[in-house]
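Enquirer: Please find the sequence and the predicted model below.
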Amino acid sequence: MEITENGFIFSDNKELLQIDSIHHYLSGESYWAKNIPLDTVKRSIENSLCFGIYNDNKQIGFARWITDKATFAWLCDVYVESAHRGKGLSKKLMSFMIFHPDLQNLRRYQLATLDAHGLYEQFGFSPVQNPERQMAIVIPDAYSSSTED
């Protein structure tokens, strides 16, 4: 799928993804994947439903869904480069993704965010019900390089 609006292209075509650009943002600018290795980004993309935003043949945004395409989808790694924020691109990306054929009729759509609650609430996301039932293993420094010799 692909749509063009105001000079921006929104696409789910993995062949268009600019992996180095995605890695640069995630490893250097994101708060959730700081120092993530390039190989890890490549593997995550290979195993996810991915979406990109492009302008003048440059990738300026990204998001991916970890999904079985039947019951569950986890939205992650969502970003729009700072020079392009405030143009409604995140909202357009969400609209594009939420109606994707592979994401219909699932039982649960989930995500975690530090600061974009207002955006996601517009698309039906709300705080987790029964958070006491949720569990996780969290490894906060998973991508930190070891200083041991």
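Expert: Now that the structure is in, tell me what you want to look at. Numbers count the residues shown, from 1 in each chain.
Enquirer: contacts and neighbour counts: CA atoms only from here.
Expert: Will do.
Enquirer: Contact partners for Leu93?
Expert: 10, 53 (Cα atoms under 8 Å, 6 or more residues apart in numbering).
Enquirer: Any idea how many residues pack against Glu46?
Expert: 11 (other Cα atoms under 10 Å).
Enquirer: next up, a second structure to put side by side with the first:
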Amino acid sequence: MKKDYFISKDKSLLNVEEIQKFIATSYWGNGRTLDEVKLTIENSYCFGIYTPDNKQIGFARIVTDYIYFGYFMDVIILDKFQGQGYGKILVHAILEDTTIKKLKTLALKTKDAHHLYERYGFDKIGDSPLWMSIDRQILQ
């Protein structure tokens, strides 16, 4: 079976305009401008998922200190690619990334994707309907 995607951390491949259009109409990024999206990308550890001919399928960014903490943000699959398993592929690839694997705590907020993240080990935090985390740090 032919692999119909690839994942890259190369920010020069990102279709920032497509990413911004999606985020600007989302419940969490309503109205985010192109300049704001560019700045968030510049200051984050980013992943893109693409077709073999470099068309953007999806995007995610992690805000991190690269040692202890990572915050998943703007995890998206563009509309025409939704429902094809690319979200699972992207989240799995991020969690297998060597930089992300060594982080002690990962967190995210979601209103509607709890089932996706639970399958990768994220748990709800307290009574919050939004916050989830993977906490690998053992506190003594």
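Expert: Great, that's in hand. On a predicted model such as this, the values are computed, not experimentally measured, just so you know.
Enquirer: and the equivalent of Ile125 of structure 2 over in structure 1, how far is that from Thr67 of structure 1?
Expert: Alignment note: Ile125 of structure 2 maps to Val128 in structure 1; criterion TM-score structural alignment. Plainly put, Val128 of structure 1 is 18 Å away from Thr67 of structure 1 if you go by Cα to Cα, to the nearest Å.
Enquirer: circling back: state the helix or strand in which the match of Ile125 of structure 2 lies.
Expert: For Val128 of structure 1, there is no host helix or strand (DSSP states H and E).
Enquirer: any idea how far it is from Asn57 of structure 1?
Expert: 38 Å.
Enquirer: if we can go back for a sec, more neighbours: which of Val128 and Thr67 of structure 1?
Expert: Thr67 (18 against 12).
Enquirer: Chain neighbours aside, what residue packs nearest to that one?
Expert: Ranked by Cα to Cα, 6 or more residues apart in numbering and with sequence neighbours excluded, the top spatial neighbour of Thr67 of structure 1 is Ala73, at 4.2 Å.
Enquirer: Pretty sure Leu39 of structure 2 sits in a helix.
Expert: Yes - the assignment for Leu39 of structure 2 (DSSP: H, G, I helix; E, B strand; the rest coil) places it in a helix.
Enquirer: which residue lines up with it in structure 1?
Expert: By TM-score structural alignment, Leu39 of structure 2 lines up with Arg43.
Enquirer: which one in structure 1 is aligned with Lys102 of structure 2?
Expert: Checking TM-score structural alignment: Lys102 of structure 2 goes with Asn105.
Enquirer: so that match, which of the three states?
Expert: Going by three-state DSSP: Asn105 of structure 1 is coil.
Enquirer: Counting neighbours, what do you get for it?
Expert: 11.
Enquirer: Leu106 of structure 2 touches Ser133, doesn't it?
Expert: Yes - applying Cα atoms under 8 Å as the test, Leu106 of structure 2 and Ser133 come out as touching, 5.4 Å apart.
Enquirer: so who does Asp10 of structure 2 touch?
Expert: By Cα under 8 Å, 6+ apart, the neighbours of Asp10 of structure 2 are 46-48.
Enquirer: Adding neighbour count as columns, could you present those residues in JSON lines?
Expert: Shown next, in JSON lines, are these (neighbours: other Cα atoms under 10 Å):
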{"residue": "Cys46", "neighbour count": "23"}
{"residue": "Phe47", "neighbour count": "24"}
{"residue": "Gly48", "neighbour count": "26"}
